[in-house]
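Peer 1: Predicted model and sequence below, questions to follow.
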Amino acid sequence: MSKVVLITGGSSGIGKSIGEYLTDNGFIVYGTSRQPENYPNSKFPILQLDVKNVSTIKSTVDTIIEKEGHLDVVVNNAGAGITGAIEEIPEAEIKANFETNFFGPINVIKQVLPQMRKQQSGLIINITSIAGYMGLPYRGIYSASKGALELVTEAFRMELKAFNIKMTNIAPGDFATNIAAGRYHAPLLENSPYKKPYGDTLNLMNSHVNSGSDPQMMAKAVLKVINTKNPKIHYKVGEFLQKFSVVLKRILPDVVYEKMLMNHYKL
């Protein structure tokens, strides 16, 4: 029996690559988008879902279970970028980012758990970010929202162990996707004290995304995790130096690591 997979944010970028790769490997895949009508040629069905709207999550999950009878893997991939000096990012935008990157995945998890508990099986993969392991300048809110999801997964795993439901994080580095286009950018204000360092950092971040790794690397990592009997808590996927930065944070004194980051961002 083919495993049924739900991927939030499955219409483009990493989510699309994961969906196509799993479809090619014999999985029954359902992706989601807030506007599924924009993707009529998708290799797998795209259903309407907004992670900030619980009723759309429930409707989509119910539709899949009614049609397939089971739901085996959920990939919480939908997310949003945000940049800016924290002082200058409107509170509403900070809250909106957490709604998508943190509360959204939790909403999805809450909707699928009853079915997985009934099955006594299931796997939930949260797509976080290597940025979630460190507070990055002008990406602090993004780092915080992804870091929060990393931590809550650790707690969830222990709460779900008795039901044979597994959960893990996969933290990507920079990948060549359209995330920069959909990211909220706090505007570069002419009279801002952050104008030059924020502008320089923004250009650096965009260049990293544009020259990022092939999203197929993430798709292969997801399949490997699905086929792992007991997935680890944390996985990192990306260029060596991006993954190694997490190791350095663990072993270097805080002030040394901070100086390394500031040198990298030329601050």
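Peer 2: On my side now, so go ahead.

Peer 1: alpha carbons only for contacts and neighbour counts from here, please
Peer 2: Will do.

Peer 1: The closest residue to residue 72 other than its chain neighbours: how many residues sit nearby?
Peer 2: Nearest residue to residue 72, sequence neighbours excluded (C-alpha to C-alpha, 6 or more residues apart in numbering): residue 122, at 4.9 Å. Neighbour count of residue 122, defined by other C-alpha atoms under 10 Å: 23.

Peer 1: just the helices in this structure please.
Peer 2: For the chain, the helices defined by DSSP state H occupy 13-24, 54-68, 91-98, 104-119, 140-160, 179-182, 195-210, 216-226, 240-251, 254-264.

Peer 1: What's the separation between residue 258 and residue 252?
Peer 2: 9 Å (C-alpha to C-alpha, to the nearest Å).

Peer 1: sorry, back to before: and residue 170, which of the helices of the chain is closest to it?
Peer 2: helix 216-226 (7.9 Å; C-alpha to C-alpha).

Peer 1: tell me what that closest one is packed against?
Peer 2: Here helix 216-226 touches helix 13-24, strand 234-237, going by 3 or more C-alpha pairs under 8 Å, 6 or more residues apart in numbering; DSSP states H and E.

Peer 1: let's bring in a second one:
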Amino acid sequence: MQQVVLITGASSGIGKSIGEYLATQNYKVYGTSRNPKHERLNGIHFLTLDVTKTESVNSAVNQLIEIEGRIDFLINNAGAGITGPMEEIPEDEQKKVFETNYFGPLRVINAVLPYMRTQKSGFIINITSIAGYMGLPFRGFYSASKGALELSTEAYRMELKAFGIKMTNVAPGDFATNIAAGRYHAPIQDHSPYKEVYEESLKLMDEHVDEGKDPNLMAKSVFAIMQNSNPKIHYKVGDFTQKISVFLKHILPDKVFERLLLKHYKL
């Protein structure tokens, strides 16, 4: 029997790569998008789902249960980028990124849990970010939203242990996707005290994405994690420098690590 996988944000980028790869590995893959352009494409069956709306989440999950009768894997991938000085990002944009990156995944988790509990099995994989392990300059709200999901996963795991439901985080570094084009950028303001340094930081961020890893690396990493009957709490996928930064964050004095970030971002 094919196992059923639900992937949020599967129309592009990492979610698309994961879905297409899993479809070649004999999984029944359902991907979501706010406005799907296809019912099925490259092995992915598409459902309409907006993670910021509870009714939309419940409708998509119920539709999948009606079709398949079960959900074996949930891959929480839908997310949004945001850049700008902490001081200057509009409050409504601050809230939007948390609705998508934090409360959105929680909505989908809570929608699938009753079915997984009935099955006495299930595996939830939250796609977070290496940025969630540290407060990055001009990406503070993104870091905070992904970091919140990392910590919530730790709590969920312990609460769900008795029900046979597994959960883990997979934190990617920079991958060559369209995330830079889709993220919210606080406008560069001529009168802003951050104008020059923020402008340079934006260019550096875009360069990192353009030079990022192939998303198929994430797809293969997620597939390997799905085979693990006793997954770790946290996984990191990316180049050596990005993965080692998390280790250094934990072992170095705070100000030493801060100086490394300042040098890296040319601040």
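Peer 2: Sure thing, it's come through. Not measured: the values here are computed from a predicted model.

Peer 1: TM-score of the superposition?
Peer 2: For these two chains in superposition, a TM-score of 0.98 is obtained (TM-score structural alignment, normalised by the length of the first structure); 267 aligned residues with a C-alpha RMSD of 0.9 Å.

Peer 1: Have a look at residue 258 and residue 252 of the first structure and say which one is more surrounded.
Peer 2: Comparing residue 258 of the first structure with residue 252 by other C-alpha under 10 Å, the one with more neighbours is residue 258, at 16 against 11.

Peer 1: contacting residues for residue 35 of the second structure?
Peer 2: Taking C-alpha atoms under 8 Å, 6 or more residues apart in numbering, we find residue 35 of the second structure in contact with 48-49.

Peer 1: Residue 253 of the second structure: neighbouring residues, count only.
Peer 2: Residues lying near residue 253 of the second structure (other C-alpha under 10 Å) number 10.

Peer 1: who's in contact with the alignment partner in the first structure of residue 93 of the second structure?
Peer 2: With TM-score structural alignment defining the correspondence, residue 93 of the second structure maps onto residue 93 in the first structure. Going by C-alpha under 8 Å, 6+ apart, residue 93 of the first structure touches residue 184.

Peer 1: Against residue 6 of the first structure, how distant is the residue nearest to residue 72 of the first structure?
Peer 2: The gap separating residue 122 of the first structure from residue 6 of the first structure is 12 Å, by C-alpha to C-alpha.

Peer 1: what's the overlap in contacts for the two?
Peer 2: Shared contacts of residue 122 of the first structure and residue 6 (C-alpha under 8 Å, 6+ apart): 71, 73.

Peer 1: ok so, going back, ranking the helices of the first structure by burial, who's on top?
Peer 2: helix 13-24 (a mean of 21; mean count of other C-alpha atoms under 10 Å).

Peer 1: distance from it to the second structure after superposition?
Peer 2: Once the two are superposed, helix 13-24 of the first structure sits an average of 0.3 Å from its aligned residues in the second structure (mean C-alpha distance after the TM-score superposition for the first structure).

Peer 1: Which one, of the helices and strands packed on helix 216-226 of the first structure, ends up nearest to residue 129 of the first structure?
Peer 2: Minimum separation from residue 129 of the first structure across these (C-alpha to C-alpha) falls at strand 234-237, 8.0 Å.

Peer 1: contacts for that closest one?
Peer 2: Under the contact criterion C-alpha under 8 Å, 6+ apart, strand 234-237 of the first structure has outside partners 130, 150, 168-173, 217-218, 221, 243.

Peer 1: in the superposed pair, what's the mean gap between that strand and the second structure?
Peer 2: Following the fit onto the second structure, the mean deviation recorded for strand 234-237 of the first structure is 0.1 Å by mean C-alpha distance after the TM-score superposition for the first structure.

Peer 1: Contacts only, for the residue nearest to the spatial centre of the first structure.
Peer 2: The first structure has residue 127 as the residue nearest its centroid, 3.2 Å off, counting by C-alpha atoms, centre = their mean. Applying C-alpha under 8 Å, 6+ apart, we find residue 127 of the first structure in contact with 75-77, 169-172.

Peer 1: If you rank these by neighbours, which is first?
Peer 2: Top of these by neighbour count (other C-alpha under 10 Å): residue 75, with 28 neighbours.

Peer 1: how close does that residue sit to residue 112 of the first structure?
Peer 2: Distance of residue 75 of the first structure to residue 112 of the first structure, computed by C-alpha to C-alpha: 11 Å.
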